[in-house]
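J.: below are the sequence and a predicted model; questions follow.
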Amino acid sequence: MPVTAPRTVPETTIGFIYPDHAAEDDYPLAQRLLGDVAQLSVTHIYGTDLHAVAELLDLGSEQRLAEGAAQLAPLSPDAVVWACTSGSFVFGRDGAAEQITKLAAVTGTPTSSTSFAFTRALRALGLKRVAITASYPDDVAALFQEFLAAEGVDVVQLSSAGIDTAAEVGNLRPDEVAELMTQGDHPDADALLIPDTAMRTIALIDPIEQRIGKPVLTANQVTIWEGLRLAGAPTRADGIGRLFREGDADAF
């Protein structure tokens, strides 16, 4: 019988602190598309999954994130990302920066969050004018727009679906996600942003980019890219959008 070579274990490990459960299967899918250049290790913290300001402030609290960091510590990750957009931008630009500074003090390794991953991905592609399709209620979606504005990003259109919980987002069918993703596009936008890590998007990015003719940046996609960038791992791959084909990870 032929001998199967043992699978190579990636030397780089990136830790992701993910809230509850919804679309975390995007991470092993992305790892396969990346060719196992890094181990994408997801750990979970728990709170309410309601898309509401008070609940999101609790979800992204220093104590909860420290719990996630402690779970990742035995893996000695080369980088850590708080894989939650709303649980970071809800603090505002300065508050989100402080959140990451405190988390980095616990992880002892390069650390970021999905909200900053979006702005760095845009910078890597040289883009500033965006449209947003958010799953959140209007008031939460508006906070993402404010965060982007503080980072120098011009939002030409904001669309929000008004979905109350992450669980509901995670239960959307692929065709429903594809429809939701495209409804917020605008002809003046250079990129379309989809800011919810509870939404399964990795398999849909390339088809949607081909449909609308511009880069599509989704929460799990930019979170993974940011982790790779921070760890110094390769960020080139097919099948995960223009960011992974053309984004300049050294543009910082």
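T.: That came through fine. Numbers count the residues shown, from 1 in each chain.

J.: C-alpha from now on. contacts and neighbour counts both.
T.: OK.

J.: by contact count, what packs against the helix or strand encompassing G95?
T.: G95 is located in helix 92-107, with elements delineated by DSSP states H and E. Applying 3 or more CA pairs under 8 Å, 6 or more residues apart in numbering; DSSP states H and E, one finds that helix 92-107 makes contact with helix 62-72, helix 86-89, strand 111-113, helix 138-150.

J.: for that helix, give me every contacting residue.
T.: 60-62, 65-66, 69-70, 73, 80, 88-90, 110-113, 143, 146-147, 150-151 (CA atoms under 8 Å, 6 or more residues apart in numbering).

J.: buried sites along it?
T.: Across helix 92-107, burial judged by 16 or more other CA atoms under 10 Å covers G92, R93, A96, A97, Q99, I100, L103, A104, V106, T107.

J.: same check on stretch 29-45?
T.: Within stretch 29-45, the residues that qualify as buried by neighbour count (16+ other CA under 10 Å) are 30-31, 33-34, 36-45.

J.: kindly report the same for stretch 152-162.
T.: The neighbour-count check on stretch 152-162 (16+ other CA under 10 Å) flags V153, D154, V155, V156, Q157, L158, S159, S160 as buried.

J.: make TSV out of the residues you listed and add distance to L243 and secondary structure.
T.: As requested, these are exported to TSV (distance: CA to CA, whole Å; DSSP: H, G, I helix; E, B strand; the rest coil):
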residue	distance to L243	secondary structure
V153	17	coil
D154	19	strand
V155	19	strand
V156	20	strand
Q157	21	strand
L158	21	strand
S159	22	strand
S160	23	strand
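
J.: and which of these is nearest to H51?
T.: S160 (11.9 Å; CA to CA).

J.: are any of the contacts of helix 92-107 buried, and which?
T.: Among these, those buried by neighbour count (16+ other CA under 10 Å) are 60-62, 65-66, 69, 80, 88-90, 110-113, 143, 146-147.

J.: next one for the comparison:
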Amino acid sequence: MTALGFLYPGHSAEDDYPRVEQLLGSDVRLDLVHTDVGEDVQRVDALREMGSPERLAAGLQELRLSGAEAVVWACTSGSFVHGWEGAHQQVRDLARAAGMPASSTSFGFVHALREIEARRVAVGATCPDDVAQLFAAFLRDGGAEVTGVRGSGIVTAAEAGTWGEPELFALARAADSPDADAVLLPDTALHTVAHIPALEKDLGKPVLTANQVTVWEGLRLADRRVNAPELGALFTREPVVQV
């Protein structure tokens, strides 16, 4: 059994995680602990506070008791707003406090792009343009070429959590560009897991979404590969066979 821990801010699209757990199989357990959001607003200062060491540390005791082998800060904007170096410091602090390997959704996107060998990416974000551009800068620091960024102007996670299939597909299509190898939807407050195969079929390319990537990053930290095509191209890589 592989047990993974996730620190998830507030309550928006957390039901994506039991759905993923079901698709991964019986030997992977996903334990979710909710962290205090503070002010639910997609503004840089509020997002930095949301990912502060004190807020993240508050949920760690519960994860330790769950037997988690690794922990992921399940928030994209609450990590990339600190910049490349600041986001690294954030996960170092989290790993030290947790006593286990740690990462964040933002780094999950960077690592997932390397996994699927996608270099040119298009970004479809629910947040305002200024915050979305910070994510694009983070991706560039991670070695990606960003072909375009589409922001949606949503200012709260609560509103993003109300989006359904029509809004999700409209965002992905608006963000896509012919020269993009993949489309990224970086909001963990957005329900996406049930729609990934259909999105990839519609766009004709890999689609990486925040909650999908967050779980994949946890598996990477635990040195696990799981073949689960229902979770998209990222989860269709065959496990490495040790010779």
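T.: Good, I have the coordinates. If you're wondering where the values come from, they're calculated on a predicted model, not measured in any experiment.

J.: redo the helices and strands packed on helix 92-107 of structure 1 as a markdown table? Include distance to R242 of structure 1.
T.: Shown next, in a markdown table, are these (distance: least, CA to CA, whole Å):
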| stretch | distance to R242 of structure 1 |
| --- | --- |
| helix 62-72 | 30 |
| helix 86-89 | 24 |
| strand 111-113 | 21 |
| helix 138-150 | 20 |
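
J.: can you tell which of those is closest to A167 of structure 1?
T.: Closest to A167 of structure 1 of these, according to CA to CA: helix 86-89, at 14.3 Å.

J.: how much does the closest one stray from structure 2?
T.: After superposition onto structure 2, the mean distance of helix 86-89 of structure 1 to its aligned counterpart is 0.1 Å, using mean CA distance after the TM-score superposition for structure 1.

J.: so that helix matches what in structure 2?
T.: Aligned using TM-score structural alignment, helix 86-89 of structure 1 spans residues 77-80 in structure 2.

J.: now stretch 59-76 of structure 1
T.: Per the alignment by TM-score structural alignment, stretch 59-76 of structure 1 matches residues 50-67 in structure 2.

J.: equivalent analysis for stretch 167-186 of structure 1, please.
T.: Structural correspondence for stretch 167-186 of structure 1: residues 158-177 of structure 2, per TM-score structural alignment.

J.: I would like the residues contacting the matching stretch, please.
T.: Applying CA under 8 Å, 6+ apart, the contact partners of stretch 158-177 of structure 2 are 11-13, 40, 122-126, 147-150, 152, 154, 183, 185, 189-192, 195, 199, 203.

J.: contacting residues for G5 of structure 2?
T.: Applying CA under 8 Å, 6+ apart, one finds that G5 of structure 2 lies in contact with L30, D31, L32, V33, L63, A68, E69, A70, V71, V72, G218.

J.: repeat that for 10 Å
T.: 29-33, 60, 62-64, 66-74, 102, 215, 218 (CA atoms under 10 Å, 6 or more residues apart in numbering).

J.: now do S66 of structure 2
T.: When contacts are counted by CA under 10 Å, 6+ apart, S66 of structure 2 touches A3, L4, G5, R29, L30, D31, L32, L60.

J.: please report how far the spatially closest residue to the last one that is not a sequence neighbour lies from L24 of structure 2.
T.: Nearest residue to L60 of structure 2, sequence neighbours excluded (CA to CA, 6 or more residues apart in numbering): A98, at 6.1 Å. For A98 of structure 2, the distance to L24 of structure 2 (CA to CA, to the nearest Å) stands at 25 Å.

J.: also L30 of structure 2?
T.: L30 of structure 2 is 10 Å from L24 of structure 2, where distance means CA to CA.

J.: and the gap between the counterpart of Q99 of structure 1 in structure 2 and V44 of structure 2?
T.: Taking TM-score structural alignment for the superposition, Q99 of structure 1 sits opposite Q90 in structure 2. Plainly put, Q90 of structure 2 is 16 Å away from V44 of structure 2 if you go by CA to CA.

J.: V131 of structure 2: how many residues sit nearby?
T.: Each residue near V131 of structure 2 was counted by other CA atoms under 10 Å, and the total is 20.
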